[in-house]
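> Sharing a model that was predicted from the sequence below.
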Amino acid sequence: MTSAPQTARAIARRELTTAIVGRARQQLAEVGPAQLSVRQIARDLGMASSAVYRYFPSRDELLTELLVVIYHELADRLELADAAVDPDDRSARWRTLAHTFRAWSTAAPHEFALLYGSPVPGYAAPRQTVGPASRVTGVLIALAAAVDAAGVVPTTALPAGAHETLSDFRTAAGVDLSDEVVLRTVTAWGGLLGAVTLELFGHLHRAVTDFDAHFDLVIGRLDPTG
């Protein structure tokens, strides 16, 4: 069954939406998310502000669209990279995930900052960003499930109440992972975000000279796979 042809109006709307989002991403790199301006984007595109506001009535709606688009692009990249690795080589999958994430972050630090940096004043991400964001962490969750199924992670004694403390993560992940694997996964994700943040925002200046080698050491220590 063939789909109905798109109308000229639908095509024009898609193309204009793409142009607005594209210019917004350029502005994001120039001034940061807090200074994102729908009016300035309209001027840059040679449009009346009212025309752009029909697509994105506020800065917040434009920020939400940016989050959705960028999360999906990052997830696509991580999923594709993970699919290219032997699924049984869990350590290689972790290294691939970490290196792919770092490569994306260093190529677009302003987009990393939007997704994982300081909150934008006055903006609260709506629920529609949860699904796209979950696709990103879903790559790590899939790896965690593979680690748990393989039974290769030694169990260590955890404090009383740890199982209950980690239950929210299991619920959010939708997978009944062991406490040890949950804790290793959360630690690995937090460490990866921290390592990239320190590098991108200049906090390792004078402390590290070979960032590639340093990153390899860090992700090796963070490896949650066994």
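Arrived safely.

> From here on, just use CA atoms for contacts and neighbour counts.
Noted.

> Next SSE downstream of whatever helix or strand Glu65 lives in?
Per DSSP states H and E, Glu65 falls inside helix 59-83. Counting by DSSP H and E, the next helix or strand C-terminal to helix 59-83 is helix 90-107.

> tell me the angle that next one makes with helix 59-83.
Here helix 90-107 runs at an angle of 140 degrees relative to helix 59-83 (axes from the mean of the first three to the mean of the last three Cα atoms, to 10 degrees).

> by contact count, what packs against helix 90-107?
Packing partners of helix 90-107 (3 or more Cα pairs under 8 Å, 6 or more residues apart in numbering; DSSP states H and E): helix 59-83, helix 130-150, helix 179-200, helix 211-222.

> residues of the shortest one that come out buried?
Neighbour counts over helix 211-222 (16 or more other Cα atoms under 10 Å) mark Phe215, Ile219, Leu222 as buried.

> wait, isn't the second one in contact with Leu192?
Yes. Look at Ile219 against Leu192 with Cα atoms under 8 Å: they come within range, at 7.1 Å.

> anything in contact with each of the two?
By Cα atoms under 8 Å, 6 or more residues apart in numbering, Ile219 and Leu192 have these common neighbours: Ala98.

> Name the stretch from the helices and strands packed on helix 90-107 that approaches Thr96 most closely.
Nearest to Thr96, of all the helices and strands packed on helix 90-107, is helix 59-83, at 6.8 Å by Cα to Cα.

> residues near Ala19, how many?
14 (other Cα atoms under 10 Å).

> tell me the angle the host helix or strand of it makes with helix 59-83.
In this assignment (DSSP H and E), Ala19 forms part of helix 8-31. Here helix 8-31 points in a direction 90 degrees away from that of helix 59-83 (the same axes, to 10 degrees).

> Got another one to weigh against that:
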Amino acid sequence: MKRADVVELFTRLRELNPHPTTELAYTTPFELLVAVVLSAQATDVGVNKATKKLYPVANTPQAILELGEEGLKKYINTIGLFNAKAKNVIALCRLLVEQHHGEVPRTREALEALPGVGRKTANVMLNTAFGEPTIAVDTHIFRVANRTGLAPGKDVRAVEDKLEKVVPAEFKRDAHHWLILHGRYVCKARKPDCPHCPIRDLCRYKHKTVE
């Protein structure tokens, strides 16, 4: 995609949604971290239903440790892979208490050292909790970047690296959210809503849907 088209693409997405953010419900960096870990292969809606019950009871590393793994499972058992996720969250909380005074670290290296936290989750935290211009490539962003021709790549890291190069600095802080929301609600996996797409004319996708 030409640079002028990239600028136009993000200009339009910004006009439609000037202040995008995650759809996960949270009030602290720790709440966001747990929500993101729980959201792997699960919907934000499903995670929010679980954390709405969990966080009033336990929303700090120490409080979740006191719940214990079995206690935590009672709150998150509606989420896919909840057994493995409960184990990771407990281990994550223990590490936060033992090594970070119960606070979420603000560096990629420290975040990725936490159980259940990979590069994508670290990018989400750096961007959404701490305001850094990182781009976390999930399935939605991977699809949109390839379909549109914005940043085609064979794997998520290739797409992330390309987005880092092609997204203009003024849009980088919010690009992650615009692309996720576009993929979730417009450029959907099975049938993209091309007729109502605000960037249809800029997109390189050959199989555009019609009314």
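Nice, thanks for sending it over. No experiment lies behind these values; they were computed from the predicted model shown.

> overall similarity of the pair, as a TM-score.
After superposition, the two chains reach a TM-score of 0.27 (TM-score structural alignment, normalised by the length of the second structure), with 112 aligned residues with a Cα RMSD of 6.3 Å.

> The helix holding Ala19 of the first structure packs against which elements?
helix 38-44, helix 59-83, helix 109-116.

> if you set the cut-off to 7 Å instead, what comes out?
The contact analysis (3 or more Cα pairs under 7 Å, 6 or more residues apart in numbering; DSSP states H and E) places helix 8-31 of the first structure against helix 38-44.

> Can you name the next helix or strand after the helix it packs on?
helix 49-53.

> What residues of that following helix count as buried?
Ser49, Val52, Tyr53.

> got it, and stretch 169-187 of the first structure?
169-170, 173, 177-186.

> Quick check: closest non-adjacent residue to Val144 of the second structure.
Counting by Cα to Cα, 6 or more residues apart in numbering, Val144 of the second structure lies nearest to Gly183, which is 6.0 Å off, once chain neighbours are set aside.

> Give me the buried positions along the helix or strand containing the one you found.
Element membership of Gly183 of the second structure [criterion: DSSP H and E] is helix 169-185. Residues of helix 169-185 of the second structure classed as buried: 171-184 (neighbour count, 16+ other Cα under 10 Å).

> how about those residues in CSV, adding distance to Lys120 of the second structure?
Shown next, in CSV, are the buried residues of helix 169-185 of the second structure (distance: Cα to Cα, whole Å):
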residue, distance to Lys120 of the second structure
Phe171, 19
Lys172, 16
Arg173, 15
Asp174, 15
Ala175, 14
His176, 11
His177, 13
Trp178, 16
Leu179, 14
Ile180, 13
Leu181, 16
His182, 18
Gly183, 17
Arg184, 17
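
> rewinding a little: of all the buried residues of stretch 169-187 of the first structure, which comes closest to His110 of the first structure?
Among those, and counting by Cα to Cα, the member closest to His110 of the first structure is Val186, at 24.0 Å.

> So the closest one versus Leu28 of the first structure, what's the distance?
Separation of Val186 of the first structure from Leu28 of the first structure (Cα to Cα, to the nearest Å): 29 Å.

> that older thread, report all helices and strands that the helix holding Glu65 of the first structure contacts.
Going by 3+ Cα pairs under 7 Å, 6+ apart, helix 59-83 of the first structure lies up against helix 90-107, helix 130-150.

> quick one, longest helix in the second structure?
helix 82-100 (DSSP state H).

> Remind me what that helix packs against, helices and strands.
For helix 82-100 of the second structure, the packing partners by 3+ Cα pairs under 7 Å, 6+ apart are helix 61-76.

> quick one on the thing from earlier: go through the longest helix of the second structure and flag the buried ones.
Those would be 82, 85-97, for helix 82-100 of the second structure by 16+ other Cα under 10 Å.

> Which parts of the second structure are helices?
Counting by DSSP H, the helices of the second structure are 3-16, 29-38, 44-54, 61-76, 82-100, 108-112, 119-124, 139-148, 156-166, 169-185.

> how far off helix 29-38 does the third one point, in degrees?
Pointing back at helix 44-54 of the second structure there. 130 degrees.

> what does the fourth one give?
Interaxial angle of helix 61-76 of the second structure relative to helix 29-38 (the same axes, to 10 degrees): 40 degrees.

> Residues contacting helix 61-76 of the second structure, please?
Residues outside helix 61-76 of the second structure that contact it (Cα atoms under 7 Å, 6 or more residues apart in numbering): 50, 53-54, 58, 82-83, 86-87, 90, 93-94, 96-97, 102.

> at 6 Å what do you get?
Ala50, Leu54, Ala58, Ala86, Cys93 (Cα atoms under 6 Å, 6 or more residues apart in numbering).

> what would the residues you listed look like in a markdown table with distance to Glu8 of the second structure?
Output for the contacts of helix 61-76 of the second structure, formatted as a markdown table (distance: Cα to Cα, whole Å):
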| residue | distance to Glu8 of the second structure |
| --- | --- |
| Ala50 | 38 |
| Leu54 | 42 |
| Ala58 | 44 |
| Ala86 | 43 |
| Cys93 | 43 |
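
> Just give me the closest of these to Leu33 of the second structure.
Cys93 (10.4 Å).

> Can you tell me the closest non-neighbouring residue to that closest one?
Per Cα to Cα, 6+ apart, closest to Cys93 of the second structure is Pro61, 4.5 Å.

> Now for Leu143 of the first structure: which residues touch it?
Counting by Cα under 6 Å, 6+ apart, Leu143 of the first structure has no contacts.

> Quick check: the residue nearest to Val144 of the second structure touching Phe142?
No. Between Gly183 of the second structure and Phe142 there is no contact under Cα atoms under 6 Å: 9.0 Å.

> where's Tyr185 of the second structure relative to Val166 of the second structure, distance?
From Tyr185 of the second structure to Val166 of the second structure the distance is 23 Å (Cα to Cα).

> picking that back up, now do the residue nearest to Val144 of the second structure against Arg173 of the second structure, distance only.
Counting by Cα to Cα, the gap from Gly183 of the second structure to Arg173 of the second structure is 18 Å.
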